[in-house]
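1. Here is a sequence together with a model predicted from it:
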Amino acid sequence: MNARQIEIFRTIMRKGSLTAAANALAVSQPAISKSLRHFESHLGYMLFDRIGGRLVPTAEAEMLFADADRIFREIELLDELALNIRERRVGLLRIGVSLSMIPTILPTALVAFKANHPTVKIQVHTQPKAETSEQLQIGGIDMGLTVSTIQAPTIRNEILAATPVVAVLQADDPLAALPVLTVEELKDRPLISYGSQVEIGAMLDDAFEQIGVTRPQAIQVSSSLVAAPLVQAGLGIALIDGFMPWDKYPGLVTRPFKPQLMMNLAISTNSEKPASRLLSAFRLNLRDAIRQYQTDHGTDAQL
């Protein structure tokens, strides 16, 4: 087995045919076919079934592809690092961030950071927490900024702030007249919130189960940024984190939710990777940005 064979196999899996893989790798289709036959011969089993002129991956191919894809993603990261070194870039800070941080905390922190580090290159990757965790572990990013901690063996979490889950609803909703919304008021209303597979979603499930009902989840979202237009459209009441500037959305109001459930804004890094000298400075900028956000919006978020 060699790197070229793995690359060809990976490309066939991604592109779905020998012709498409050959075009992607700028080689002839016979060369791709020959390499695949040699690879299968070396492994001792077939990677694809030939059905109706199409290649259909076998179960063994699906198992092999996961590691093959990871290996080449790491090679791509190495290529990027080599390019950064060749171009003598002064520094690079790569951040994986939850969507809800884009209109709130992150811009303020980056403005302050760039004022003191004008030559540092910054990459911002908006992605789900699971992908942030993966990228941290393979070295694709230097830090994650998420609205809940990442649970993985090599990941170190630092909680920057905590905020309670709030109810976001239309201003003309009858429930908006209440100072606080509880599970009793919401048990028969369609809810927009996180899935049960994440920590806060499971906590919300438990809160409703305490009164003997199942959480009336109408729409599952992975980010509070997605919830706002859905509430505006009348699709339900959102139970979501309080980091968002909800006052910026016309026609929406927020109310405290009881029982109080807290969500944590956290920085995540890989304890097995060398710490970037830039991270300490950026942590301070993030803390300052949170304080400013609290002052400007009067949130309940706590450091």
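-> It's in. Since we're looking at a predicted model, the values are computed, not measured. Numbers count the residues shown, from 1 in each chain.

2. make it CA atoms for all contacts and neighbour counts henceforth
-> Noted.

3. Return the residues in contact with residue 141.
-> By CA atoms under 8 Å, 6 or more residues apart in numbering, residue 141 lies in contact with 93-96, 132, 135.

4. So which residues make contact with stretch 169-177?
-> With CA under 8 Å, 6+ apart, stretch 169-177 has contacts from 181, 185, 231-232, 234, 236-238, 251-255.

5. before we go on, here's another structure to hold up against the first:
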Amino acid sequence: MLTNLTHRQLDAFRAVIETGQVTAAATALNTTQPSVSRMISDLERSVGFMLFERRGRQLVPTTEALALYEEVERSFVGLAEISRVAADIRDFRTGSLMIAGMPALALKFLPDVIAAFIRMEPGVSVSLRTRSSQAVLQHVSSQQFDLGFATLDADHPAVTRRPLYTAPMRAVLPLGHPLAEKTHLEPGDFHDQPFIALGAEIATRSETDVFFAARKARPRVVAEAQLSASICELVAAGAGLGIVEPVTAANFAAAGRVLSRPLHPEQPFQYDLLLPALREPSRLATRFLNLVERQFVELLGAQAL
């Protein structure tokens, strides 16, 4: 528990939250601007995390500051309880994450990361929404979600989009398929083979069509599906071959459901990280992203070689 908090520090903190400026807070408290700045700095040292980000003349509270402010507002809890909450926020014993993810990551990859995360941080709650990439973009643009995982070719003014991981698309084959003897598959290997394609509305479908057209290969499309997982299920059932993004291919191959082979020439696939543009990632979100990056390397690092 923190023991060096003072009422004056919390008064200054509350005033800056409500006015957005040190000058206005100083006026409200009938004190000087340097005094308020010093009390905020002292409070940040006491609680162990940053409380405000400066944007022009405005001070924007961090996610952690807003969590602390909720407790400060509940004045009946007393200074000792506020100190305890601040210590919990600092030490990751409380907090929450709102995450939206495309199905390719939200069906298994992200749940695996979340399970590891809550083992590390048992006081934290995580909410995961599985949505299309466009819907993930809209969720994050609302500023209500902390992290989004998608594949996009367009930006949104309220969202910061960053490349997260790029790896080649993979061919998936039924167990025991004759083509499994090959180290990689070329367009001609798919010619006249039963093939499960991505739906025509999926952007990656056009890239796969170009992959085949470049060598005048014509697979027999026996089924279409919107999700890579659905394609892998059809491949596992022996319906034909498929080409899917690398995470789903790796998960199904690791489970012994399908065989996975690289393509030549390669088809790069990029996973994007989406962040709300109006605030910086919280310390919890940053900690979670470290696990995400590690999971990508563990799952695809060897495969991408």
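-> Cool, got the structure. From a predicted model like this one, the values you see are computed outputs, not experimental measurements.

6. Quick check: the farthest pair among the contacts of residue 141 of structure 1?
-> Between any two of the contacts of residue 141 of structure 1, the greatest separation by CA to CA is 14.4 Å, found for 93 and 132.

7. how do the contacts of residue 141 of structure 1 look in structure 2, which are kept?
-> Checked against structure 2 using both residues aligned by TM-score structural alignment, their matches' CA atoms under 8 Å, the contacts of residue 141 of structure 1 keep these contacts: 93-96, 135.

8. Could you list which of the residues you listed belong to helices?
-> Secondary structure from DSSP state H places residue 135 of these in helices.

9. any chance of the kept ones among the contacts of residue 141 of structure 1 in JSON lines, plus distance to residue 34 of structure 1?
-> As requested, these are exported to JSON lines (distance: CA to CA, whole Å):
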{"residue": "93", "distance to residue 34 of structure 1": "42"}
{"residue": "94", "distance to residue 34 of structure 1": "40"}
{"residue": "95", "distance to residue 34 of structure 1": "41"}
{"residue": "96", "distance to residue 34 of structure 1": "40"}
{"residue": "135", "distance to residue 34 of structure 1": "34"}
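
10. Format the kept ones among the contacts of residue 141 of structure 1 as JSON lines; extra columns: neighbour count and distance to residue 84 of structure 1.
-> Below are those laid out as JSON lines (neighbours: other CA atoms under 10 Å; distance: CA to CA, whole Å):
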{"residue": "93", "neighbour count": "17", "distance to residue 84 of structure 1": "12"}
{"residue": "94", "neighbour count": "18", "distance to residue 84 of structure 1": "13"}
{"residue": "95", "neighbour count": "22", "distance to residue 84 of structure 1": "16"}
{"residue": "96", "neighbour count": "26", "distance to residue 84 of structure 1": "19"}
{"residue": "135", "neighbour count": "20", "distance to residue 84 of structure 1": "18"}
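
11. residue boundaries of the strands in the stretch 201-303 of structure 1?
-> 217-220, 237-241, 252-258, 262-270 (DSSP state E, counting those that start in this stretch).

12. which strands and helices sit next to the shortest one?
-> In other words, strand 217-220 of structure 1. Strand 217-220 of structure 1 is packed against strand 191-193, with contacts defined by 3 or more CA pairs under 8 Å, 6 or more residues apart in numbering; DSSP states H and E.

13. At which residues are the strands of the stretch 51-200 of structure 2 located?
-> Under the criterion DSSP E, counting those that start in this stretch, the stretch 51-200 of structure 2 contains strands at 52-55, 58-61, 96-101, 125-130, 147-150, 159-168, 170-173, 194-198.

14. Including distance to residue 208 of structure 2, could those go into JSON lines?
-> As requested, the strands of the stretch 51-200 of structure 2 are exported to JSON lines (distance: least, CA to CA, whole Å):
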{"stretch": "strand 52-55", "distance to residue 208 of structure 2": "44"}
{"stretch": "strand 58-61", "distance to residue 208 of structure 2": "45"}
{"stretch": "strand 96-101", "distance to residue 208 of structure 2": "23"}
{"stretch": "strand 125-130", "distance to residue 208 of structure 2": "25"}
{"stretch": "strand 147-150", "distance to residue 208 of structure 2": "19"}
{"stretch": "strand 159-168", "distance to residue 208 of structure 2": "12"}
{"stretch": "strand 170-173", "distance to residue 208 of structure 2": "11"}
{"stretch": "strand 194-198", "distance to residue 208 of structure 2": "9"}
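
15. between those strands, which one is nearest to residue 111 of structure 2?
-> Among these, the nearest to residue 111 of structure 2 by CA to CA is strand 125-130 (8.3 Å).

16. which residue numbers in structure 1 go with that closest one?
-> Alignment of strand 125-130 of structure 2 against structure 1: residues 121-126, by TM-score structural alignment.

17. Next, count neighbours for residue 287 of structure 1.
-> Residues lying near residue 287 of structure 1 (other CA atoms under 10 Å) number 16.

18. Would you mind finding the match for it in structure 2?
-> By TM-score structural alignment, residue 287 of structure 1 lines up with residue 293.

19. which residues touch that match?
-> Counting by CA under 8 Å, 6+ apart, residue 293 of structure 2 makes contact with 164-165.

20. That one and residue 281 of structure 2: what is the separation?
-> According to CA to CA, to the nearest Å, residue 293 of structure 2 stands 15 Å off from residue 281 of structure 2.

21. And residue 151 of structure 2, by the same measure?
-> Distance of residue 151 of structure 2 to residue 281 of structure 2, given as CA to CA: 20 Å.

22. These two: which is more packed in?
-> residue 151 (24 against 17).

23. So which bit of structure 2 is stretch 220-230 of structure 1 matched to?
-> Going by TM-score structural alignment, stretch 220-230 of structure 1 sits over residues 224-234 in structure 2.

24. what comes up buried for the matching stretch?
-> By 16 or more other CA atoms under 10 Å, the buried positions in stretch 224-234 of structure 2 come out as 224-225, 227-229, 231-234.

25. what's it in contact with?
-> Applying CA under 8 Å, 6+ apart, the external contacts of stretch 224-234 of structure 2 come out as 103-104, 172, 196-199, 202, 240, 242, 244-245, 248-249, 252, 258.

26. and what of stretch 99-113 of structure 1?
-> Stretch 99-113 of structure 1 is contacted by residues 126-127, 145-146, 223-225, 243-245, 281-282, 285-286, 288-290, 293 when judged by CA under 8 Å, 6+ apart.

27. now the residue nearest in space to the middle of structure 1: how far from residue 135 of structure 1?
-> In structure 1, the residue lying closest to the centroid (CA atoms, centre = their mean) is residue 128, at 1.7 Å. Distance of residue 128 of structure 1 to residue 135 of structure 1, given as CA to CA: 11 Å.
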